[in-house]
Structure formats: C-alpha cells, structure tokens
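Peer 1: pasting the sequence and the predicted model now:
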Amino acid sequence: MRHDAVRGHLDGLLLAALETGPLHGYAIITAVQRRSGGVLELRTGTIYPALDRLERLGLLRSSWQTSGERRRRCYELTEAGRRSLAGERTAWQEFTAAIGAVLDPAPPEAAI
C-alpha cells in the first residue's frame, strides 16, 4: 500500500493501537502492522512526531518505563483520546461509505 495512503488517518491508527492499553513506539508500529495483516508499515520518523503532537493535544499521556537496561517511553489514551478515537471511527465510516458509493458500481435501475 502506498505510504501516502495513511496520510490523514495516522492519528486514528495510533489512537486505535493504544485503545487496549499502553504501548511503546515500536510496539505501536507492530500493532498497526499486525492488525492490518502486514499491509500498513509505519515508520519511526512518522509516528514519534505524531505521538508527541497527540500528547500536546491531550489525547495521549506518556511515561518512561524500564525493561531490563532499556528505557522506553510508553503512551496511553486519555479520556479525550478515547472520545477522539470515537470521532475518528465515525468519520472513517462516513468516508468509506461515500467513497464506496462512488467506486462501487450501482446496480442498474429497473426499466420502466
């Protein structure tokens, strides 16, 4: 899938990946890839600025956690993030319905 196909939907993808609980950046990338059946591959250079922006907007909060000798920044949804995710889902459903109505051929109308 083209990398630019994700543009405009990145926030929703990141919020959805975090819906089940806190994850660090690489785990978010892996979750999106796994849930998309390997079709969507996010880059670290793409997600970290987006995660920082979502945190500044109050949709995420982060904390540092240690795993062995490695420190990882973990992100989780805030209540505002959950509301935003619900809005993203509604917008996505409306968008796909509209695109589907244009791309899917309409059944021929019955002759009168």
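Peer 2: Here it is on my side, so go on.

Peer 1: drop to CA atoms for contacts and neighbour counts, all remaining ones
Peer 2: Noted.

Peer 1: and the helix or strand hosting Trp92, what other elements does it pack with?
Peer 2: Assigned by DSSP states H and E, Trp92 falls within helix 79-103. Counting contacts by 3 or more C-alpha pairs under 8 Å, 6 or more residues apart in numbering; DSSP states H and E, helix 79-103 packs against helix 10-17.

Peer 1: could you pull out the buried residues of the helix it packs on?
Peer 2: Of all the residues in helix 10-17, those buried under the rule 16 or more other C-alpha atoms under 10 Å are 10-17.

Peer 1: which strands or helices does the helix or strand following it pack on?
Peer 2: The first helix or strand that comes after helix 10-17 along the chain, using DSSP H and E, is strand 23-24. With contacts defined as 3+ C-alpha pairs under 8 Å, 6+ apart, the packing partners of strand 23-24 are strand 70-77.

Peer 1: ok now the strand it packs on, how far from the chain's centre?
Peer 2: In terms of C-alpha atoms, centre = their mean, to the nearest Å, the centre of strand 70-77 is found 17 Å from the chain centre.

Peer 1: try this one next to it:
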Amino acid sequence: MRSSAQFKKGVLDICVLYLLQKKDRYGYDLTQQVNSYIPITEGALYPSLRRLVKDGYCSTYLQESPNGPSRKYYHITNTGRVYLADMLTEWDEFVASFNQLRKEADLDD
C-alpha cells in the first residue's frame, strides 16, 4: 500500500502513544509494532519520539538489556494519556466526517 509520508507522519504520534498506553517500549520495538500495520522506517519514528518527550507526553528511562547495551524505554505520562484521548476523539470525528462525505458524494453520482 502506497501512502504519503506526510500522512504517516501525522498519525505516527497517535500510534506511538496508543502502543505506549499498554506498556513501556523501546524505539526498535515501537518501530516493529507500528511497521506491522503502517510501513515506516526506524528513522521516521525517532523525531516523533523526541517531540513527544519534549512536549511532556512521554518520559524515558534506561533499562539493562540481556543482549547488549542498555535500552531507552518510553513511558506515556498522564499528560500524554489526556492528549491521546483528545487525539482519538478528533481522529474518530475526522474519520466519521470523511466517511459521511464519501457516502454523500457517492449518492451524487
């Protein structure tokens, strides 16, 4: 499936926060999880993670790894949970409006 990089970038934050609400994850794990549904590169994820941390929606901590160096884990903050809830509401409203537009446009044919 081919899609716009800008569109993916717009939904990446919501995907990351949604995954983090379930459990803390490190960057490569997040990339793999998102990539199983929406094709992204590892490099696309890290600017989003930096922005989410800078804005206070996530925090980070280091954890020892049995297979090498310590990993940086990302944890959703309470502010991030509120932001995610707001984003999900906006997303659902957007999708519903777009689907209504498609339905009515198809009736016009």
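Peer 2: Perfect, I can see it now. These numbers were taken from a predicted model, which means no experiment stands behind them.

Peer 1: hmm, back to that, distance from the chain centre to the helix holding Trp92 of the first structure, please.
Peer 2: Distance, centroid of helix 79-103 of the first structure to centroid of chain: 11 Å (C-alpha atoms, centre = their mean).

Peer 1: with the second structure superposed, average distance for that helix?
Peer 2: Mean deviation of helix 79-103 of the first structure from its aligned counterpart in the second structure after superposition (mean C-alpha distance after the TM-score superposition for the first structure): 0.6 Å.

Peer 1: from the rest of the structure, what touches that helix?
Peer 2: Here helix 79-103 of the first structure makes contact (C-alpha atoms under 8 Å, 6 or more residues apart in numbering) with 12, 15-16, 19, 58-60.

Peer 1: stretch 56-69 of the second structure too?
Peer 2: By C-alpha under 8 Å, 6+ apart, stretch 56-69 of the second structure touches 49, 52-53, 70-81, 83.

Peer 1: mind listing what's buried in that stretch?
Peer 2: Buried residues in stretch 56-69 of the second structure (16+ other C-alpha under 10 Å): 57-60.

Peer 1: what's the residue nearest in space to the middle of the second structure in contact with, if anything?
Peer 2: Closest residue to the average C-alpha location of the second structure: Cys15 at 2.3 Å, with C-alpha atoms, centre = their mean. Shown in contact with Cys15 of the second structure (C-alpha under 8 Å, 6+ apart): Val34.

Peer 1: how about it, what's its partner in the first structure?
Peer 2: Under the alignment (TM-score structural alignment), Cys15 of the second structure pairs with Leu13 in the first structure.

Peer 1: any idea how far the nearest residue to Ile14 of the second structure once chain neighbours are set aside is from Thr77 of the second structure?
Peer 2: Closest residue to Ile14 of the second structure apart from its sequence neighbours, by C-alpha to C-alpha, 6 or more residues apart in numbering: Leu84 at 6.5 Å. Distance of Leu84 of the second structure to Thr77 of the second structure, given as C-alpha to C-alpha, to the nearest Å: 10 Å.
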